[in-house]
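>>> I need the structure of the sequence given here:
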Amino acid sequence: MRAPVVPPVRVALARTVGTLPRDPGRLAYEPKFDGHRMVLFRGAGDEVALQARSSRLVTAAFPDLAAAALALPEGTVLDGEVVVWTGGRTDFAAVQGRAAATPGRAPALARRLPASYAAFDVLAADGVDLRPRPYARRRERLVDLLDALGPPLQAVPMTTDPDTARDWFDTLPGIGVEGLVVKRLDEAYKGGARAWRKLRHTDTRDAVVVGFTGPAQRPAALVLVLPDDDTPVVSSPLTPPLRARAGAVLRTLPAGEGGTATAVGLGEVAYRSVPPALEVEVAQGTTRHTVTTVLRLKEGGGGGG
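Predicted structure coming up:
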């Protein structure tokens, strides 16, 4: 792939804050969509690669976005969020279903659950690595690249007005916006660093169940995928009532071979995989490591099919 930035790349990250940062003339605010982080690479000819946050290539799972990326100039690299809209709001379970699709099932899922790409940064354009440039310059180039294209590739909204950002924060949760990302206008793109800031509406998040440990009838813990990160995480041990409720759903789903994932305090543990048909609400707290606690099962199934 002939481009100044090639996969895999380390993505820029955000640290959580409790209040809206205000620094007139220095900050940019963007809505944070409830989706899957993805870096899009437009190479030479008909080359396109799609990379998840974990560095895994997921090009085959999103043939609709790969086809749309061909409209971009060669040598373009974008960072953004994949979302699927159902019923007028983003549907994270549907995104996870798309991401988990085999190459054989991906085209049919793309027709049934078309994906959109909400781009919030440009890492390269015109054969030039733009990561060292300030965000304000990168934002201008991003808008130039995408304004003429339209869906499914679009730039996320951005404002430098904190009052407008507060209005977004207060009014957009109903469509699946989980909060705001705040960036300094003069800052370079810092892969792997938590230089951005993220303000969420609550301390809880939705997650999709992709596996379990223990018996399906009474699982000891759930293996989850959270928005913005495709790496499975193992929940803390379930309470007895949650084990019973989760087991009632899990025993109706076909269990696959699974794999291993990291559990806090235990290291790598084996799990059985299931289709992304169950959503849960979780809380995340940190001691030395991030602990993910399942609070409740959500009604209804996922959109992944």
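>>> From here on, just use CA atoms for contacts and neighbour counts.
Fine.
>>> Now do the SS call for the residue nearest to residue 64 when sequence neighbours are not counted.
Leaving aside its sequence neighbours, residue 64 sits nearest to residue 110 (Cα to Cα, 6 or more residues apart in numbering; 6.2 Å). Classification of residue 110 by DSSP: H, G, I helix; E, B strand; the rest coil places it in helix.
>>> Then residue 145?
Classification of residue 145 using three-state DSSP returns helix.
>>> which residues sit in contact with it?
Going by Cα atoms under 8 Å, 6 or more residues apart in numbering, residue 145 touches residue 72.
>>> so how far is residue 248 from the spatially most distant residue from the centre of the chain?
Most distant from the centre of the chain: residue 240, at 30.4 Å, with distances by Cα atoms, centre = their mean. Here the criterion is Cα to Cα, to the nearest Å. By it, residue 240 lies 13 Å from residue 248.
>>> Check residue 74 too.
Distance check for residue 74 against residue 248: by Cα to Cα, it reads 50 Å.
>>> Which residue of those two possesses the greater neighbour count?
residue 74 (23 against 15; other Cα atoms under 10 Å).
>>> could you say which helix or strand contains the closest residue in space to residue 153 that isn't next to it in sequence?
The shortest distance from residue 153 to any non-neighbouring residue, by Cα to Cα, 6+ apart, is to residue 117 (5.0 Å). Element membership of residue 117, judged by DSSP states H and E, is strand 115-125.
>>> distance between that strand and the chain's centre?
Centroid displacement of strand 115-125 relative to its chain, using Cα atoms, centre = their mean, to the nearest Å, is 13 Å.
>>> returning to that earlier point: my guess is the residue nearest to residue 64 meets residue 97, correct?
No - shown here, residue 110 and residue 97 do not form a contact pair, counting by Cα atoms under 8 Å, at 10.4 Å.
>>> Next, the structure of the following sequence, for comparison with the previous one:
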Amino acid sequence: MHLSPPVEPMLARSVTTLPRAGSRPPLFEQKADGYRTLVFARPTPYIQSRRGADLGPAFPEVVRAAAALGVEAVLDAELVVWSEHGLDFSALQRRARRRGATAEHAARQEPAYLIVFDLLEVAGTVLLDEPLHRRRAALEDLFTSRRLAAPWALCPQTSDRETALSWLDPAWGTAGVEGVMIKDPGSRYRPGERGWQKLRTRTTAEGIIGAVTGTVHAPKSLLFGRLDPAGRLQLIARSTPLSRPASAELGVALRPAGQEHPWYGRRFSAGWGASEPLIFQTVVPDLVAEIDVDTAVDLGTYRHPVRFLRLRDDMTSGEV
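Got it, this is the predicted structure:
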């Protein structure tokens, strides 16, 4: 029996705290900032995205690595691109659009790597029903016996809670580790189910409130900006839905803006990767907010919605 693409990857649900050890201590893994990928190492390899698309044409060096593995296997991994400053999600996105000769050139200039954290099949044996700790042992044995090196990398894993807590330091976030995965060592691999947990690294930042969804006097969410070196207001984030008290507080403080607003007539998408436009109302960009953010940032823009914490009356927009 063999697994055939597409296979739905096992997923995770977000949590807000790192669990403490119970009768069966959890396993913790670093969550890298990349593309979730299933690698079918076959005579004809297949590199599957989370949603089932073929990533092979964009990452020919990964296809070659899968073909040269030396054993038929299916591996669950995070596909990443490394730059001198850490994992580079923007470079990964650029690479995903390349094909043919330009993809080969990009593979030489910005090579991709596979941070592998699970083994679903090896040498004709499907491991989905094996507990995680046995799948991990088989994965480590594969790395050792095949002497795997770049582009292969084994995802760090620990049962030590203090080590996992250290991975939540924002310094790791700057390098591209956006949080911690939390897994039951006795769990089987359940495709498509949210059987794991994930805890994202959080920190705080400041943003200028430049627009709202809903109405100015009863905002539903906020659009934040920062000033670029030329003094222009650039969109950096959108907030999660506001609580009723926050909406009431902001509805009193915000003022509607006119055509002089730098975002007047601009078009923003309704979500990351979405094509439909976002309906918003501009406001006078003179209020600064403290926001709760994670470390997934693309060219200064937060990829995930941020959370409004409070107004910063001690800061002016010119300081942001």
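>>> Count the neighbours of the equivalent of residue 116 of structure 2 over in structure 1 for me.
Using TM-score structural alignment, the equivalent of residue 116 of structure 2 in structure 1 is residue 119. Residue 119 of structure 1 has 23 neighbouring residues, counting by other Cα under 10 Å.
>>> The nearest residue to residue 119 of structure 1 once chain neighbours are set aside: helix or strand, and which one exactly?
Excluding the flanking residues, the one nearest residue 119 of structure 1 by Cα to Cα, 6+ apart is residue 80, at 4.0 Å. For residue 80 of structure 1, the element it lies in under DSSP H and E is strand 76-86.
>>> ok, average deviation of that strand from structure 2?
Its aligned residues in structure 2 lie a mean 0.6 Å from strand 76-86 of structure 1 after superposition (mean Cα distance after the TM-score superposition for structure 1).
>>> Packing partners of the top strand by length along structure 2?
The single longest strand within structure 2, with elements called by DSSP state E, is strand 203-215. Other elements packing on strand 203-215 of structure 2 under the criterion 3 or more Cα pairs under 8 Å, 6 or more residues apart in numbering; DSSP states H and E are strand 218-227, strand 281-282, strand 288-293.
>>> okay, the longest one sits on what stretch of structure 1?
This means strand 218-227 of structure 2. So strand 218-227 of structure 2 sits over no part of structure 1, by TM-score structural alignment.
>>> Now do that strand and strand 288-293, the angle between them.
Per axes from the mean of the first three to the mean of the last three Cα atoms, to 10 degrees, the angle that strand 218-227 of structure 2 makes with strand 288-293 is 90 degrees.
>>> and strand 218-227 of structure 2, what other elements does it pack with?
Looks like strand 218-227 of structure 2 contacts strand 203-215, strand 233-238, helix 244-253 (3+ Cα pairs under 8 Å, 6+ apart).
>>> how about those in a markdown table, adding distance to residue 31 of structure 2 and mean neighbour count?
Listed next are these as a markdown table, based on distance: least, Cα to Cα, whole Å; neighbours: other Cα atoms under 10 Å:
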| stretch | distance to residue 31 of structure 2 | mean neighbour count |
| --- | --- | --- |
| strand 203-215 | 16 | 21 |
| strand 233-238 | 22 | 22 |
| helix 244-253 | 32 | 15 |
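>>> Serialize those to JSON lines and add fields for distance to residue 288 of structure 2.
JSON lines is the format used below for those (distance: least, Cα to Cα, whole Å):
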{"stretch": "strand 203-215", "distance to residue 288 of structure 2": "5"}
{"stretch": "strand 233-238", "distance to residue 288 of structure 2": "13"}
{"stretch": "helix 244-253", "distance to residue 288 of structure 2": "11"}
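>>> Quick one: closest of those to residue 53 of structure 2.
Closest of those to residue 53 of structure 2 is strand 233-238, at 28.0 Å (criterion: Cα to Cα).
>>> mind checking how far the closest one is from the chain centre?
Worked out by Cα atoms, centre = their mean, strand 233-238 of structure 2 lies 19 Å from the chain centre.
>>> on that earlier part again, can you tell me the mean distance of the strand holding residue 117 of structure 1 from structure 2 after alignment?
Averaged out, strand 115-125 of structure 1 is 0.6 Å away (mean Cα distance after the TM-score superposition for structure 1).
>>> and that strand, what other elements does it pack with?
helix 63-69, strand 76-86, helix 135-146, strand 153-155.
>>> Adding distance to residue 92 of structure 1, write those out as TSV.
What follows is those, written out as TSV (distance: least, Cα to Cα, whole Å):
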stretch	distance to residue 92 of structure 1
helix 63-69	17
strand 76-86	7
helix 135-146	24
strand 153-155	18
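>>> which of the ones you listed is buried the deepest?
strand 76-86 (a mean of 24; mean count of other Cα atoms under 10 Å).
>>> circling back: I'd like to know which of the helices and strands packed on strand 218-227 of structure 2 lies nearest to residue 54 of structure 2.
strand 233-238 (30.1 Å).
>>> helices or strands up against the closest one?
strand 218-227, strand 301-302.
>>> Residue 127 of structure 2: which of those is closest?
When these are compared (using Cα to Cα), the closest one is strand 301-302, at 36.8 Å.
>>> could you give me the residues in structure 1 that the closest one aligns onto?
Going by TM-score structural alignment: strand 301-302 of structure 2 matches residues 280-281.
>>> so how far does the matching stretch sit from its counterpart in structure 2?
Looks like 1.6 Å for stretch 280-281 of structure 1 (mean Cα distance after the TM-score superposition for structure 1).
>>> quick one: contacts of that stretch?
204-209, 294-298.
>>> Redo those as CSV? Include distance to residue 172 of structure 1 and secondary structure.
Shown next, in CSV, are those (distance: Cα to Cα, whole Å; DSSP: H, G, I helix; E, B strand; the rest coil):
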residue, distance to residue 172 of structure 1, secondary structure
204, 17, strand
205, 16, strand
206, 16, strand
207, 19, strand
208, 22, strand
209, 25, strand
294, 25, strand
295, 24, strand
296, 23, strand
297, 24, strand
298, 21, coil
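>>> neighbour count winner among residue 110 and residue 97 of structure 1?
Neighbour count, other Cα under 10 Å: between residue 110 of structure 1 and residue 97, residue 97 has more, with 22 against 18.
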